[in-house]
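**Q** what follows is a predicted protein model with its sequence.
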Amino acid sequence: MARVALVTGGTRGIGRAIVERLVADGISVAAGYSGNDEAAEALKRETGAMVVKGNVGHIEDCRRAVATIEAELGPIEILVNNAGITRDGVFHRMTPEQWSEVIRVNMDSLFNMTRQVIEGMREREWGRIVNISSINGQKGQIGQTNYSAAKAGMIGFTKALALENAKKGVTVNCIAPGYIDTEMVQAVPEKVLEGIISQIPVGRLGRGDEIADMVAFLAGERAGYVTGTTLSLNGGQYLVG
């Protein structure tokens, strides 16, 4: 019987690439999303993945999503915490709403979603949790104190949860992508994007499938000895001062 995976923020960008790869690997996949019904329907039609709507910042939405998925597909054995938003602004002008919304969706969601599946993983003595952080959670970024704080917190969450669950066969790992060729990045003004790429030693943006390949490994049977780690996939950008 195929393993069951949930990918939050799974209908576009990196999330969609992850869903496509896991489906190709024979996993039964559900993709969570919060607002774009058109993208969700396209994903469902083109990949056969299940789609579930809800806000990962609200714990009741997470409870409903997991219950719906498990009723249709079975127990969730792989969780990819990918959902995230940005509300950029320099800190001395940042509003409480900009701060709290990013923390709620990017950070509180880790508790809201992982809490729904961790007990089942422990009982079955097998589970894979992969958290999608960011290079900006490792090095910081101007205008993103909220986002950087949440993504850095994700790394600490990963390490602690890995320690708690290692003996139960549940691995917890983190991937920190650099700039990936998604709709969000392509919306950056051309000159700004050129400046970003000039700081990436490999000389290009990353691809969603490159992140998905790493997720697929961490979510698989052969990754049982990998836990508590953060993998930086950024084309060497973190090395640049």
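**A** Happy to help now that I have it. Residues are numbered from 1 along each chain as shown.

**Q** contacts, neighbours, all on C-alpha from now
**A** Fine.

**Q** surely Ala83 is in contact with Arg104?
**A** No. Ala83 is beyond contact range of Arg104, at 11.0 Å (criterion: Cα atoms under 8 Å).

**Q** tell me which of those two has more neighbours.
**A** Set Ala83 next to Arg104 and count neighbours by other Cα atoms under 10 Å: Ala83 wins out with 26 against 19.

**Q** confirm that that one sits in a helix.
**A** No. Secondary structure of Ala83 (DSSP: H, G, I helix; E, B strand; the rest coil): coil, not part of a helix.

**Q** so it versus Met107, what's the distance?
**A** Remark: distance between Ala83 and Met107 (Cα to Cα, to the nearest Å) = 10 Å.

**Q** and if you look at Gly48?
**A** Distance from Gly48 to Met107, by Cα to Cα: 29 Å.

**Q** state which strand of this structure is the longest.
**A** Looking across the chain with DSSP state E, the single longest strand is strand 170-177.

**Q** and it, how far out from the chain middle?
**A** 9 Å (Cα atoms, centre = their mean, to the nearest Å).

**Q** again with stretch 63-77
**A** 18 Å.

**Q** next, the buried residues of that stretch.
**A** Arg63, Ala65, Val66, Ile69, Leu73, Gly74, Pro75, Ile76, Glu77 (16 or more other Cα atoms under 10 Å).

**Q** ditto for stretch 30-47
**A** Here stretch 30-47 shows Ala30, Ala31, Gly32, Tyr33, Ser34, Ala40, Glu41, Leu43, Lys44, Thr47 as buried, counting by 16+ other Cα under 10 Å.

**Q** one more to weigh against that first structure:
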Amino acid sequence: MSGIVAGKIALVTGAGSGIGRAACLVLAREGANIIAADQCGLAAQETHRYGVGGKKHICLSVDVSMSESVNMAMSDIIDNYTVPPSIIVNSAGITRDNFLLKMDERMFQKVLDVNLKGTFLVVQAAAKAMIEAKITRGSIVNVASIVGRTGNIGQCNYSASKAGVEAFTKTVAKEFGPFDIRCNAVVPGFIKSPMTDAVPEKVIQKILPHVAMGRMGRPQEVAEVIAFLSSERSSYVNGACVEVTGG
């Protein structure tokens, strides 16, 4: 078996579409055993059929905002593989956009529950399992967003959640580095995905001139960086937040 993550077990949340699905496909190409996890079980199954099918790969329905769901998923993974995953990709994320004065508390809280709290719950469960199993050379990759640095009109909840993911990533790197478990983040820019498909064309045309490469990114272009951060090729990269924005 060849590939930069050959033989490793990788849990990818938000695996049903976009960057999460692309991460599953790239990590599978590079030899990993994939657990495709998504709140929408059918979407996870579609990813499984789309390009990571086979006995070594499984799909799970997981609500990352609920600790019971996350812990049950981790137990199911260990039952299936006998060991916990050594690669964790936190790609689960949602938007609930509106202007701040029109945003209700539920919209704000739901985005934080999935994007930030969900990342926390998955990392907590996975790191605990890795340490108990004495797994070394573990790698956690969180998906942040450039709007967590720049802010964005109508996305006070999303931008706050993604800024939190970056700060959280740096803290995880400090706490688990001594256990040989690294934690990094990718910071995507404007990526073509179901999330951006809802953006009106006139808004897209206003954004593109500010991208040096003059186009939207592809999910696979983010996934390739995720695969690098998941592998031993980045063995001394820890606590980094890598922009994938086209400039």
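**A** The structure has been received and is ready for your questions. Since this is a predicted model, take the numbers as computed values, not measurements.

**Q** please state their TM-score.
**A** In this superposition the chains share a TM-score of 0.93, using TM-score structural alignment, normalised by the length of structure 1; 235 aligned residues with a Cα RMSD of 1.3 Å.

**Q** assign a three-state SS to the alignment partner in structure 1 of Val141 of structure 2, would you?
**A** By TM-score structural alignment, Val141 of structure 2 lines up with Val130 in structure 1. Under three-state DSSP, Val130 of structure 1 falls in the strand class.

**Q** also Ala162 of structure 1?
**A** Criterion first, three-state DSSP; result for Ala162 of structure 1: helix.

**Q** could you verify my assumption that it touches Tyr225?
**A** No. Counting by Cα under 8 Å, Ala162 of structure 1 stays clear of Tyr225, with 11.2 Å between them.

**Q** among the two, which residue is more densely surrounded?
**A** Looking at Ala162 of structure 1 and Tyr225 with other Cα under 10 Å, you find the greater number of neighbours at Ala162, namely 21 against 11.

**Q** OK, contacts around that one?
**A** Val170, Thr171, Val172, Asn173, Thr227, Gly228 (Cα atoms under 8 Å, 6 or more residues apart in numbering).

**Q** ditto for Val19 of structure 1
**A** Val7, Gly10, Thr11, Val29, Ala30, Ala31, Ala49, Ala212.

**Q** now those residues as JSON lines including secondary structure?
**A** As requested, the contacts of Val19 of structure 1 are exported to JSON lines (three-state DSSP):
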{"residue": "Val7", "secondary structure": "strand"}
{"residue": "Gly10", "secondary structure": "coil"}
{"residue": "Thr11", "secondary structure": "coil"}
{"residue": "Val29", "secondary structure": "strand"}
{"residue": "Ala30", "secondary structure": "strand"}
{"residue": "Ala31", "secondary structure": "strand"}
{"residue": "Ala49", "secondary structure": "coil"}
{"residue": "Ala212", "secondary structure": "helix"}
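
**Q** buried ones among these?
**A** For the contacts of Val19 of structure 1, buried by 16+ other Cα under 10 Å: Val7, Gly10, Thr11, Val29, Ala30, Ala31, Ala49, Ala212.

**Q** could you pull out the helices in structure 1 for me?
**A** 13-24, 37-47, 59-72, 96-103, 109-124, 135-139, 145-165, 183-186, 190-198, 208-218 (DSSP state H).

**Q** tell me what angle the second one forms with helix 13-24.
**A** Put simply, helix 37-47 of structure 1 runs at 30 degrees to helix 13-24, going by axes from the mean of the first three to the mean of the last three Cα atoms, to 10 degrees.

**Q** for helix 37-47 of structure 1, name the packing helices and strands.
**A** If you count contacts as 3 or more Cα pairs under 8 Å, 6 or more residues apart in numbering; DSSP states H and E, helix 37-47 of structure 1 packs onto helix 13-24, strand 50-53.

**Q** gap between the match of Val141 of structure 2 and Asn81 of structure 1?
**A** From Val130 of structure 1 over to Asn81 of structure 1 (counting by Cα to Cα), the distance is 6 Å.

**Q** do you know how far the most far-flung residue of structure 1 relative to its centre is from Lys151 of structure 1?
**A** Ranked by distance from the centre of structure 1 (Cα atoms, centre = their mean), the top residue is His92, with 28.4 Å. Counting by Cα to Cα, the separation of His92 of structure 1 from Lys151 of structure 1 is 20 Å.

**Q** show me the contacts for the most centrally placed residue in structure 2.
**A** By Cα atoms, centre = their mean, structure 2 has its centre lying nearest to Ser91, at 2.1 Å. Counting by Cα under 8 Å, 6+ apart, Ser91 of structure 2 touches Val12, Thr13, Gly14, Ala15, Ile19, Gly20, Asn142, Val143.

**Q** name the nearest residue to Cys106 of structure 1, ignoring sequence neighbours.
**A** No, residue 106 of structure 1 isn't Cys; it's Asn. Take Asn106 of structure 1 and drop its neighbours on the chain: the residue closest to it by Cα to Cα, 6 or more residues apart in numbering is Gly84, 4.9 Å away.

**Q** and the one you found, what pairs with it in structure 2?
**A** In structure 2, Gly84 of structure 1 lands on Gly93 (TM-score structural alignment).

**Q** what does Gly208 of structure 1 give?
**A** Per TM-score structural alignment, Gly208 of structure 1 is aligned with Pro219.
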